[in-house]
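S.K.: below is the structure, and that's it, no one-letter string:
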């Protein structure tokens, strides 16, 4: 199924679900992405020379020490092409296992002011690498669901309302005043506020609340509270600070869920060496290897070295760890990215044979790969299955339907689904409809949906503005994009990484690369607002590369490294292209790549040969 390396059938024991899943991974030929031949800049499935073998079966991985960068953002698999992995995840999502989201994940998450739906990622259920934050919430706030639902908190609770209204850099003073007034501060109230802040991507505020609570004697910190704190520190201040905080946690609470949370954040930031170090540390501490942990390794190797996926599966088989639905979704997505539709369908058959029914997220992943594989009829069949006989009972899939039908170019289906939602749209449906009409180049209809959304939602968030801003960026409407950004600022809305990304692309598409660079520099200086997205840097780097502007390409490359975005092949490929177009040699480039543990794939090797100052040519041989 994976075909990342051939596995002898003799090494597989005939035992239950694990073996069935593992057999599906064996003997289907070597992995090769057809995108390798299109553009080396787009190729993400680069190969490392070293990979785990028998060590995998012993739940241990050993690599040379690798540098750990600053927190970066996880990738969105196949959001813009048949399988390109774009590292433009929205504002610090962690890349974690995601269960199927119900209409409302936890009681009280919805609020009347925003008409919020079940999750912020609902607008694209198909993004395997994107729709991950919910599982961490499920793990870290496992007690919150019962506490909040028992309390039946709805709308904006007093504590949440206080935090949302606070305009200063910190909420501690406001919280002190709140406590001094002897307002209720129950665990359900705290969980309700924390969950909502996470859903709104307000991680700084959530961290401030967590820090304030830990100082209070009347609030007893649990193991999951500490783990939640680790996650928030990793998101806001980086992995090193999060790891250092773990050392201060009481030993009785420094358990598996704490380290598992750190591992998930390491994976989210694509830090290979650190991820493997934490995994091995968990093993040394005697923590059990769970499906969640294995899925983290699968997510990591799916991005960095797909050959290792087979070893993780072998480790799962040896330790009798049953694949979850998310495990299968990862396998399906990897084969889809390789445009191996036959292999993808074999995984689906294996999953179904083991009695696991695809949920909406898995179906959306399958549909997306059918779309980009040119199999329109199969994609439509999956979408119709998602719709079911009664769309009302499957309301949660509407955002995915809108986006996928737009990718198919089916304006009639987008219109039909939106008409169903239009009487009482949810937030995710508004956003998906705007995005869908933007993909179809129908800016007028996107603007109409946006206008209706502004009327129904009292206070627009960054996400609302940014969705429309992205439509303007994709359709090269610089003037309207600037005007919307001004409205965003006038409304007091936080202008964060998504808005920066859209603005950068607006200027790049208008040919104003220097202006885009200036915008990104200003964004970088605003660390409290988050780190710029990977795609923002790449939009500018690609333009400098096309010009052969080595000086500016190196500058943007350095800034990417400072932001923690260099330990991957694509930035190196773009920088190499700058040297190629400038027709100058790139001295020591192989050593630079080796220092970042990047090993050349076919495309990178071809580029390196073009900039090798000492390479032999037919003419140089004659002269010698």
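M.R.: Thanks, I have the structure now. As the structure is a prediction and not an experimental result, all values here were calculated from the model. Numbers count the residues shown, from 1 in each chain.
S.K.: contacts and neighbour counts: CA atoms only from here.
M.R.: Will do.
S.K.: which other residues reach stretch 572-585?
M.R.: 40-41, 541-542, 544-550, 553-554, 557, 566, 586, 593, 604, 607-608, 610-613 (CA atoms under 8 Å, 6 or more residues apart in numbering).
S.K.: quick check: buried residues in that stretch?
M.R.: 572, 573, 574, 575, 576, 577, 578, 579, 580, 581, 582, 585 (16 or more other CA atoms under 10 Å).
S.K.: between the residues you listed, which is nearest residue 469?
M.R.: residue 574 (26.1 Å; CA to CA).
S.K.: what about that closest one, which SS state?
M.R.: Following DSSP: H, G, I helix; E, B strand; the rest coil, we place residue 574 in the helix state.
S.K.: which of the contacts of stretch 572-585 are buried?
M.R.: For the contacts of stretch 572-585, a burial check counting by 16+ other CA under 10 Å picks out 40-41, 541-542, 544-550, 553-554, 557, 566, 586, 593, 604, 607-608, 610-612.
S.K.: in addition, the following structure is provided for comparison:
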């Protein structure tokens, strides 16, 4: 980014591809408005297929549907949309918006215009049919790929297919697809190995998961944190507690940099078995190695102590999370908020509920849902709060019929 600033300030000629790269960088660093203004101020010859495509990509990633579709229509008028790349952007946008049927229609449009489908297009098309629970449609896409151009059927195609079969509960078909992944992948393709391990675990096949891990270790002399994380997550999913402990200890012994994500997997496995002391020892070991407990760690202990009805301890971890949080860095999930306040409601614990809501307010998450649940606690406890209506107004909370009804009970006018 700084280099491009320097080039433009010095009047150094930039290629059209440079302009396109700059649009992408501006969107990432300074936001969409900055990228859009830059595009608008380009000289007419620089507003070509590359720069239009770069801006379209920015709109699609930001889910700016109206802007993306309007720009795409303009590109069609200018004959700038005649490549699979631009169609792939719009197709992916529709998938992210949960509209697979529109993605399928766009692929049909590509075929009418004789725009060649690439591997990415086919993979997303398979996902589109899968989203519509049309497994036969998925299989038709695969047959078409294999018949049209075998080169397009790389390992990602069969990994994608295996994932679809797993989601549909067709584990035998998924494992057949994974065998194709192994045939198509290169001997030292890190990402392919990660997918194999995760997807074999998703089929509940521990033996194949461990076999692939053995092949992986033979192919790579040094194994990084991410690869160990993939394996630990797979073993956690398979509930192979002994294997999980073994590989966690193996990783801890040999790692050059401590990664709290791996410790969290082991912590979660211990808490799943109500082995809270052991989970705490894992966290202490991480701290001793210079790591810092992250928000996921706090959530694991919150959920555990809520489960065993030690809300006081769950609240302590909530306090720890809030004390560490920076602006927009972390928020408790809706489910977690509901669980906390649900326990306070059952116990008629107004003080606990108020303390929890005080913490929510610190992270700007004391909204209408939380207030509604807080009022439920007051109603359950049979307590009044004359100042509640004023508090709600001060916090600019939208007054729903439910909240209004509760207020009539706990602070009647």
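M.R.: That came in fine, so what should we check first? A quick note: this is a predicted structure, and the numbers were derived from the prediction, not measured.
S.K.: so what number do they get for TM-score?
M.R.: Remark: TM-score between the superposed chains equals 0.66 [TM-score structural alignment, normalised by the length of structure 2]; 349 aligned residues with a CA RMSD of 4.5 Å.
S.K.: could you measure residue 396 of structure 1 against residue 613 of structure 1, distance?
M.R.: 57 Å (CA to CA, to the nearest Å).
S.K.: check residue 165 of structure 1 too.
M.R.: Residue 165 of structure 1 is 60 Å from residue 613 of structure 1, by CA to CA.
S.K.: next one: residue 542 of structure 1
M.R.: For residue 542 of structure 1, the distance to residue 613 of structure 1 - CA to CA - is 23 Å.
S.K.: do the same with residue 270 of structure 1
M.R.: For residue 270 of structure 1, the distance to residue 613 of structure 1 - CA to CA - is 32 Å.
S.K.: where exactly do the strands run in the stretch 151-300 of structure 2?
M.R.: Counting by DSSP state E, counting those that start in this stretch, the stretch 151-300 of structure 2 has no strands to list.
S.K.: thought residue 117 of structure 2 was touching residue 85?
M.R.: No - using CA atoms under 8 Å, residue 117 of structure 2 is not in contact with residue 85, being 9.3 Å away.
S.K.: neighbour count: these two, which is higher?
M.R.: Counting neighbours by other CA atoms under 10 Å for residue 117 of structure 2 and for residue 85 shows that residue 117 has the greater number, 20 against 16.
S.K.: which position in structure 1 aligns with the more buried one?
M.R.: Counting by TM-score structural alignment, residue 117 of structure 2 corresponds to residue 323 in structure 1.
S.K.: check contacts around its match.
M.R.: Contacts of residue 323 of structure 1 by CA under 8 Å, 6+ apart are 17, 18, 21, 291, 316.
S.K.: how many neighbours does residue 346 of structure 2 have?
M.R.: Residue crowding around residue 346 of structure 2 was assessed by other CA under 10 Å; the count is 12.
S.K.: and for residue 364 of structure 2, the neighbour number?
M.R.: Residue 364 of structure 2: 12 neighbours (other CA under 10 Å).
S.K.: measure it to residue 332 of structure 2 for me?
M.R.: 11 Å.
S.K.: now swap in residue 150 of structure 2 and tell me
M.R.: Residue 150 of structure 2 is 47 Å from residue 332 of structure 2, by CA to CA.
S.K.: check residue 46 of structure 2 too.
M.R.: From residue 46 of structure 2 to residue 332 of structure 2 the distance is 46 Å (CA to CA).
S.K.: repeat that for residue 238 of structure 2.
M.R.: 27 Å.
S.K.: neighbour count for those two, which is higher?
M.R.: Neighbour totals were compared for residue 238 of structure 2 and residue 332, and residue 238 leads with 19 against 16 (other CA under 10 Å).
S.K.: in JSON lines, list the buried residues of stretch 572-585 of structure 1 along with distance to residue 477 of structure 1.
M.R.: JSON lines is the format used below for the buried residues of stretch 572-585 of structure 1 (distance: CA to CA, whole Å):
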{"residue": "572", "distance to residue 477 of structure 1": "31"}
{"residue": "573", "distance to residue 477 of structure 1": "29"}
{"residue": "574", "distance to residue 477 of structure 1": "26"}
{"residue": "575", "distance to residue 477 of structure 1": "28"}
{"residue": "576", "distance to residue 477 of structure 1": "31"}
{"residue": "577", "distance to residue 477 of structure 1": "28"}
{"residue": "578", "distance to residue 477 of structure 1": "28"}
{"residue": "579", "distance to residue 477 of structure 1": "31"}
{"residue": "580", "distance to residue 477 of structure 1": "32"}
{"residue": "581", "distance to residue 477 of structure 1": "29"}
{"residue": "582", "distance to residue 477 of structure 1": "31"}
{"residue": "585", "distance to residue 477 of structure 1": "38"}
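S.K.: what does residue 272 of structure 1 align to in structure 2?
M.R.: Matched to structure 2 by TM-score structural alignment, residue 272 of structure 1 sits across from residue 65.
S.K.: need the contact list for that match.
M.R.: 59, 93.
S.K.: just give me the neighbour total for residue 400 of structure 1.
M.R.: Neighbours around residue 400 of structure 1, by other CA under 10 Å: 30.
S.K.: what do you get for residue 69 of structure 2?
M.R.: 16.
S.K.: over to the one 10 residues further on?
M.R.: Using other CA under 10 Å, residue 79 of structure 2 has 12 neighbouring residues.
S.K.: and for residue 264 of structure 2?
M.R.: Residue 264 of structure 2 has 22 neighbouring residues, counting by other CA under 10 Å.
S.K.: quick check: the closest residue to it other than its chain neighbours vs residue 315 of structure 2, distance?
M.R.: Spatial nearest neighbour of residue 264 of structure 2, excluding adjacent residues (CA to CA, 6 or more residues apart in numbering): residue 297 at 6.0 Å. Distance of residue 297 of structure 2 to residue 315 of structure 2, given as CA to CA: 14 Å.
S.K.: before we move on, what about residue 287 of structure 2?
M.R.: 21 Å.
S.K.: more neighbours, these two?
M.R.: Higher neighbour count among residue 287 of structure 2 and residue 315: residue 315, with 20 against 14, using other CA under 10 Å.
S.K.: that one: which element?
M.R.: helix 311-324 (DSSP states H and E).
S.K.: what's the answer for residue 229 of structure 1, then?
M.R.: helix 223-237.
S.K.: how far apart are that helix and its match in structure 2?
M.R.: On superposition with structure 2, the mean distance recorded for helix 223-237 of structure 1 (mean CA distance after the TM-score superposition for structure 1) is 3.2 Å.
S.K.: centre-most residue in structure 2?
M.R.: residue 96 (11.8 Å; CA atoms, centre = their mean).
S.K.: tell me which residue of structure 1 lines up with that one.
M.R.: Match for residue 96 of structure 2 (TM-score structural alignment): residue 303.
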